[in-house]
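In: I would like to see how this sequence folds:
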Amino acid sequence: MRASKSRRQAQILAELDRLPSLRVADLAERLAVSTETIRRDLDELTGQGRLNRTYGGAVRMMNSEPAMNERHALHVVERQRIAAAVVGRLAGARVVMIGSGSTTLHVARQIAADLRDLTVITHGFAIAAALSANASIKVVMAPGEYHAGEGATVGVHTTGFLSNFFADVAVLGASGLTEEGPNDALIESAAVYTAMTRRAARTLVAADHSKFGRMFPARYSGWSEVAELVSDSAPDGAVAAALAAAGVAVTPAP
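Out: Sure thing, here's the model as predicted:
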């Protein structure tokens, strides 16, 4: 009985790796058990932190993300490699939008070191500060409500301001990357990234391998709206298949 339950719950988790959500009735039919048995399984898996219960089913467990100051200390070497690769993809760009984030901060530092005569539109205060080291770079700071945890402006004033501009490239980070697209832990930041994606001729996502397969509350675009992913390694599985289907170029940082 215990082994049977263990196998059944393993199948449920495997299904959630393949699908973003599951319904009790569908699981009961697929696994040839009662709906009450499935509900007990889902309740138990929720208690273990393996998934989230919803009305009538379950969804993948939402990940939690460290605070910005903690994220700066993670995957530093990988992010430096990604930043160098991103700057190499900005040839010919005159106007760039950059979203807030720890990886994009490395990108801003690399831009300040390597590029000249560029206009950068951003909502991240650390991004603007890093770019200020290069006097030839004009920084346009988006207004809005200050989010202390992210060190950036967010809200309707930020997204409305961005709608008045157009960029050659938008460089955006992500909290997670799934087959549905890049996502972010902060709904407010995701809205800003969506606005940047819509106002750029080309969107480039810069994210390290730890983001592959991770799901957070707010998806800010589909892969069809992204031109390129720059990472320290190439994803596999469902994420790789989705990128290929959408024609997204994958650039591994050397």
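In: please count neighbours and contacts with C-alpha atoms only from this point.
Out: OK.
In: show me which helix runs longest in this protein.
Out: Across the chain, the longest stretch assigned as helix under DSSP state H is helix 2-18.
In: can you pull the buried residues of that helix?
Out: By 16 or more other C-alpha atoms under 10 Å, the buried positions in helix 2-18 come out as 8, 9, 12, 13, 16.
In: tabulate those residues (CSV), appending distance to residue 213.
Out: Shown next, in CSV, are the buried residues of helix 2-18 (distance: C-alpha to C-alpha, whole Å):
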residue, distance to residue 213
8, 23
9, 20
12, 17
13, 14
16, 12
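In: before we compare anything, build this one as well:
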Amino acid sequence: MLAAQRKARILEEVSLAGAIRITDLAEKLGVSEVTIRRDVETLANQGMVDKVHGGVTSNSLSSTLEPSFDSTSKKEQGAKDAIAKLAFELVRPGMAVALMGGSSVYALAKLLKDLPNLTIVTNSVPISDLFAQSPRGDQTVVLTGGVRTPTDSLVGNITSEVFSRFNLDLVFMGTHGMDSEFGFSSPNLVESETNREVIKRSQRFVVLADHTKWGMRGFSSFASFEQADVVITDSQLPKTALASLNESVRDVRVAQIR
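Out: This is a model prediction of the structure:
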């Protein structure tokens, strides 16, 4: 693994965990602790992370770090599957549905594969690939163009232009962060701009967000709590956070997980 690849992985792991030990990073990356310490020193000097005794933590700049689709898809899978089941109840045959990028929406896409008479518009390469594996004659899947992000989503002016041509019944959207003051947010400024445009094209805006998203702030907000028609989260969300959502969101649904 090249030094640049190692540093990217370190930033990704720190972004996901918030804090991680040097020994754990060395094990995950398959290199020595000395090598990890050297990489962390470089990243800390660049202001990307903070060094602590025996480990490394994210700092205020971590709001711009965007983990890959592969890494996020392995996190909180039980919660995402439970959330997806509740989201599935909102979809009916004959609807035009936007499925935006991210692992939470991908979990929903797996359930929608067998639902007839759907029109799917997506900016997610993994979701497009999923439907392409077993295409149905009664489903139409439109993959937008755009610039690819680390989450394998397509964003930018081309993406927004494609979505502007449609009138959508539902848009399902994940979020990097969910904060009572900052709303729903992304580390990617262009992705936030794209999300804002897509929300305008849909009759109902549905956010899928597991409990780990609470209190996190990405670099750019794309919607306030009040703008969401439905928020689907899971039962591990703290009671105070759930109360905050209920104060601002019309319809909050909680998926039960063990």
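In: TM between them?
Out: Comparison of the two superposed chains (TM-score structural alignment, normalised by the length of structure 1) gives a TM-score of 0.71, and 200 aligned residues with a C-alpha RMSD of 2.4 Å.
In: ok, back up a step: of all the buried residues of helix 2-18 of structure 1, which two lie farthest apart?
Out: Largest separation among the buried residues of helix 2-18 of structure 1 by C-alpha to C-alpha: 8 and 16, giving 12.7 Å.
In: how much does the helix or strand containing residue 104 of structure 2 stray from structure 1?
Out: Using DSSP states H and E, residue 104 of structure 2 sits within helix 103-112. Here the mean offset of helix 103-112 of structure 2 against structure 1 after fitting is 0.8 Å, by mean C-alpha distance after the TM-score superposition for structure 1.
In: list the contacts of the alignment partner in structure 2 of residue 230 of structure 1.
Out: In structure 2, the residue paired with residue 230 of structure 1 is residue 232, using TM-score structural alignment. Listed by C-alpha atoms under 8 Å, 6 or more residues apart in numbering, the contact set of residue 232 of structure 2 reads 83, 86, 87, 206, 207, 208, 209, 210, 252, 253, 254, 255.
In: hmm, which two among the residues you listed are most spread apart?
Out: 206 and 255 (14.3 Å).
In: ok, these two, which is more surrounded?
Out: The residue with more neighbours, out of residue 206 of structure 2 and residue 255, is residue 206; 23 against 19, by other C-alpha atoms under 10 Å.
In: that one -> structure 1?
Out: So, by TM-score structural alignment, residue 206 of structure 2 is matched to residue 204.
In: what about that match, which SS state?
Out: Classification of residue 204 of structure 1 by DSSP: H, G, I helix; E, B strand; the rest coil places it in strand.
In: grab the most central residue of structure 1 for me.
Out: Geometric centre of structure 1, nearest residue: residue 174, 2.3 Å, by C-alpha atoms, centre = their mean.
In: strands of the stretch 151-254 of structure 1, start to end?
Out: For the stretch 151-254 of structure 1, the strands defined by DSSP state E, counting those that start in this stretch cover 152-154, 167-172, 176-178, 181-184, 200-206, 218-219, 228-231, 249-252.
In: the ones you listed: which one's closest to residue 92 of structure 1?
Out: Once those are compared by C-alpha to C-alpha, strand 167-172 is nearest, at 8.7 Å.
In: quick one: distance of the closest one to the chain centre.
Out: 15 Å (C-alpha atoms, centre = their mean, to the nearest Å).
In: give me the mean deviation of it from structure 2.
Out: Relative to structure 2, strand 167-172 of structure 1 is 0.4 Å off (mean C-alpha distance after the TM-score superposition for structure 1).
In: what's the nearest residue to residue 176 of structure 2 if we skip its chain neighbours?
Out: residue 186 (5.1 Å; C-alpha to C-alpha, 6 or more residues apart in numbering).
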